[in-house]
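Q: turn this into a model:
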Amino acid sequence: MWDVGLASMFKERDNKGKTGPCIGLVMNVTPLKISILNGEVTLQGEHLYMADNLILKQGDEVFIIPTESEQTFFITNKAKKVGG
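A: Purely as a prediction, here's the structure:
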């Protein structure tokens, strides 16, 4: 049955879920670094696009939308939790 276990491990490795729209935390402004997925991933400036008029500061929460390839991410706006 070792082969079933091995196949299961390959399947789990190869079927990582896609990252959908999420909330990111601005860790640093210059250079820009944003943490997503509870700190598992840090996005840096070369992978990010944002509106020209968006002003960020450390500690801000922002909306992040990945491209299909998950190599480029769009910062669309600041986020604010409602009610708690």
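Q: from here on, contacts and neighbour counts on C-alpha atoms
A: Noted.
Q: contacting residues around the nearest residue to Lys33 once chain neighbours are set aside?
A: Spatially, and ignoring its direct neighbours in sequence, Lys33 is nearest to Gln44 (4.6 Å; CA to CA, 6 or more residues apart in numbering). Gln44 makes contact with Pro31, Leu32, Lys33, Ile34 under the criterion CA atoms under 8 Å, 6 or more residues apart in numbering.
Q: second chain to compare with the first, below:
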Amino acid sequence: MSYDTDLAKEMKGRDNESYIGVIVGIVAKENPLTISIYNGAGLFTGDNLYVCKSVTEYKIPFSLNGYEGATVTGTITHEGLKQGDRVAVIATEDNQKLFVIDKLS
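A: Next up, the predicted model:
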């Protein structure tokens, strides 16, 4: 056999894990944020997570001008993830990190 054929067979014969792709994860812990996949078989935290703003806690100040000059001001608080929340996640190509995209209802 040729070198190319031998190399191709060797590469194919490896037991490389398949790409996880898009999956549903569970928030195992809030602080530090820890995401569990496959019923706890994989846990991701810290530098292994890329978290979208839509799943973080943040505050938005607002001001409304109403009838006869009345003004209402306040703050809207967007809650972050809580333990037990289901989240949509996407794995990196090497399955070593997760992008936390959004909370699922």
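Q: TM-score of the superposed pair?
A: Comparing the two superposed chains by TM-score structural alignment, normalised by the length of the first structure, the resulting TM-score equals 0.72, with 70 aligned residues with a CA RMSD of 1.9 Å.
Q: ok, back up a step: and the two most separated of the contacts of Gln44 of the first structure?
A: Using CA to CA, these reach their maximum pairwise distance at Pro31 and Ile34, which is 10.0 Å.
Q: and the strands in the first structure?
A: 22-28, 33-36, 41-44, 48-50, 61-66, 73-79 (DSSP state E).
Q: if I look at the closest residue to Asp47 of the second structure other than its chain neighbours, how far off is Thr77 of the second structure?
A: Setting aside the residues directly before and after it, Asp47 of the second structure is nearest to Lys97 in space (CA to CA, 6+ apart), at 7.9 Å. As defined by CA to CA, to the nearest Å, Lys97 of the second structure lies at a distance of 28 Å from Thr77 of the second structure.
Q: circling back to that earlier point, correct me, but the residue nearest to Asp47 of the second structure touches Phe44?
A: Yes - taking CA atoms under 8 Å as the contact criterion, Lys97 of the second structure and Phe44 are neighbours in contact, 7.1 Å apart.
Q: ok, back up a step: of the strands of the first structure, which is nearest Asp3 of the first structure?
A: Counting by CA to CA, Asp3 of the first structure lies closest to strand 41-44 out of these; the figure is 32.1 Å.
Q: excluding chain neighbours, what is closest to Gln83 of the second structure?
A: Counting by CA to CA, 6+ apart, Gln83 of the second structure lies nearest to Val27, which is 5.0 Å off, once chain neighbours are set aside.
Q: residues contacting the one you found?
A: If a contact means CA under 8 Å, 6+ apart, then Val27 of the second structure has Leu33, Thr34, Ile35, Ser36, Leu81, Lys82, Gln83, Gly84, Asp85, Arg86, Val87 as its contacts.
Q: returning to what we had before: tell me which of Lys97 and Thr77 of the second structure has more neighbours.
A: Between Lys97 of the second structure and Thr77, counted using other CA atoms under 10 Å, Lys97 has the larger neighbour count: 19 against 11.
Q: what's that one aligned with over in the first structure?
A: Aligned by TM-score structural alignment, Lys97 of the second structure pairs with Thr72 of the first structure.
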